[in-house]
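J.: Got a predicted model here, sequence first, then my questions.
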Amino acid sequence: LDFSYNSNNWGVGLPPKGKNEKSWPIIKPRLASPSFKPQKSHIVSALENFQNLLRIRYSSVLFRLRTANAIQERVRFHNTGTSHIPGVIVMGIEDGHDGVPGLTQLDPIYSYVVVVFNASPTDISFTSPVLRGKVLQLHPVQMMSNDKLVKNSTYDPSSGRFMVPSRTTAVFVEPRNIQE
């Protein structure tokens, strides 16, 4: 590891011979090309984004449910069925609050979390009637981050529509003081 962040060892070696040898003629020039080598700013940005994901994970116990039963009770996937958008996962995690009888409150700060994983090469618009009316906002960690792309993620409560840029994971939260 290079803690100066000047290098991440890009282009050192080749992938294992087994199933990759046939692709070596394509891979070798790319690994040697300076245009593909990450700059220090890229490495630092990747580090900051990773640290932000850890901060988000530890901001709510809802990201650390401990049992299969807790996951089955609280987690829902919204981009499903025949009209799903390829490359996109929309996961909702619900905490106990008025209107959800029998679901214990675990998180004192957030009553609902939505994570939109957009792995597609295009910006997406996803509408969920189930999430319409939720008072969601981009997670404070992402709002304060240096990642300009994630800050373009939006949610419209009147329609339940999320807009998320390409290759972006956006986390939306519903703070308790807004809903209750």
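T.: The structure has been received and is ready for your questions. Residues are numbered from 1 along each chain as shown.
J.: Please count neighbours and contacts with C-alpha atoms only from this point.
T.: Fine.
J.: can you give me the strands in this structure?
T.: For the chain, applying DSSP state E gives strands covering 75-77, 88-94, 110-118, 124-127, 137-138, 154-156, 161-164, 168-175.
J.: which of those is buried the deepest?
T.: Highest mean neighbour count among the strands of the chain (mean count of other CA atoms under 10 Å): strand 110-118, with a mean of 23.
J.: related to what we said a few turns ago, next, format the strands of the chain as JSON lines and append distance to residue 21.
T.: Below are those laid out as JSON lines (distance: least, CA to CA, whole Å):
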{"stretch": "strand 75-77", "distance to residue 21": "39"}
{"stretch": "strand 88-94", "distance to residue 21": "32"}
{"stretch": "strand 110-118", "distance to residue 21": "31"}
{"stretch": "strand 124-127", "distance to residue 21": "36"}
{"stretch": "strand 137-138", "distance to residue 21": "44"}
{"stretch": "strand 154-156", "distance to residue 21": "44"}
{"stretch": "strand 161-164", "distance to residue 21": "37"}
{"stretch": "strand 168-175", "distance to residue 21": "32"}
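J.: Pasting the second one now:
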Amino acid sequence: TAALSQGPALSQAGTDLLRSKSLDRNSFDSGDWFNAIHWNCADGNGFGRGLPPAADNAAKWDYARPLLTSVKVGCPQITGASAAYRDLLKIRTTEKAFSLGTAARVQEQLSFPLSGKDETPGVITMRLGDLVVVFNATPQQQEQRVPALAGQRYRLHPVQAAGADETVKTAAYTTGTGTFTVPARTVAVFTRAGN
């Protein structure tokens, strides 16, 4: 969400490398053991290193314990996440809609057509000029129907269509219903066809 927001986007060292804080709820003060950055991906960047400090996390250890052995992160996942992140940054820097100069321009171009009672929990659908961005944080594929866009032609942004993330390439748009289909835990950027 930060990479595709208006204004300066915050990316911290290791954001694109699946940097782990070992499930620590206090990301400000995780300590060096959990906050270490390893630029070479060899140790999984901290995933599964251990339970986070008790002071802020003991009540959630029963949820964290199974993840320490079931979530495996290595070089393929880390380099893949970094490449997909670079695709998003390329979209951000090449699409002028992500850097509108005034609040009035943002208010004119930006909307969230499915917010309120039509919102799918865990999904944000954002319309920004000729772009539609769907943030799907859920573990399932989601279909987001935007009736106002029915009949208009959209396609997956060319950077993602030719990019590093094979999962996002399965995102689709159905013209007749104005429905955007996005895989689980995926951010897909759609552009109006012809743009």
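T.: Happy to help now that I have it. It should be emphasised that the depicted structure is a prediction, and the values quoted were computed from it without experimental measurement.
J.: re the thing from before, nearest to residue 51 of structure 1, of the strands of structure 1?
T.: Ranking the strands of structure 1 by proximity to residue 51 of structure 1 (CA to CA) places strand 168-175 first, at 13.8 Å.
J.: just to revisit the earlier point, which one, of the strands of structure 1, ends up nearest to residue 57 of structure 1?
T.: strand 168-175 (10.2 Å).
J.: got a list of what the aligned partner of residue 163 of structure 2 in structure 1 touches?
T.: In structure 1, residue 163 of structure 2 lines up with residue 145, judged by TM-score structural alignment. Residue 145 of structure 1 is in contact with residue 52, counting by CA atoms under 8 Å, 6 or more residues apart in numbering.
J.: try residue 40 of structure 1
T.: Residue 40 of structure 1 makes contacts with 5-7, as judged by CA under 8 Å, 6+ apart.
J.: before we move on, what about residue 50 of structure 1?
T.: Residues near residue 50 of structure 1 by CA under 8 Å, 6+ apart: none.
J.: corresponding residue for it in structure 2?
T.: For residue 50 of structure 1, the aligned residue in structure 2 is residue 85 (criterion: TM-score structural alignment).
J.: Report the buried residues of the longest helix along structure 2.
T.: Looking across structure 2 with DSSP state H, the single longest helix is helix 75-94. Within helix 75-94 of structure 2, the residues scored as buried using 16 or more other CA atoms under 10 Å are 78-88, 91-92.
J.: Stretch 93-101 of structure 2 now?
T.: Residues of stretch 93-101 of structure 2 classed as buried by neighbour count (16+ other CA under 10 Å): 97-99.
J.: What is the neighbour count of residue 78 of structure 1?
T.: The number of residues packed near residue 78 of structure 1 is 20, by other CA atoms under 10 Å.
J.: Also residue 10 of structure 1?
T.: Going by other CA under 10 Å, the residues that sit close to residue 10 of structure 1 add up to 12.
J.: what do we get in structure 2 for it?
T.: Residue pairing (TM-score structural alignment): residue 10 of structure 1 is matched to residue 47 of structure 2.
J.: Distance-wise, check its match relative to residue 127 of structure 2.
T.: Counting by CA to CA, to the nearest Å, the separation of residue 47 of structure 2 from residue 127 of structure 2 is 34 Å.
J.: next one: residue 189 of structure 2
T.: Distance from residue 189 of structure 2 to residue 127 of structure 2, by CA to CA: 10 Å.
J.: Kind regards, and thank you for your time.
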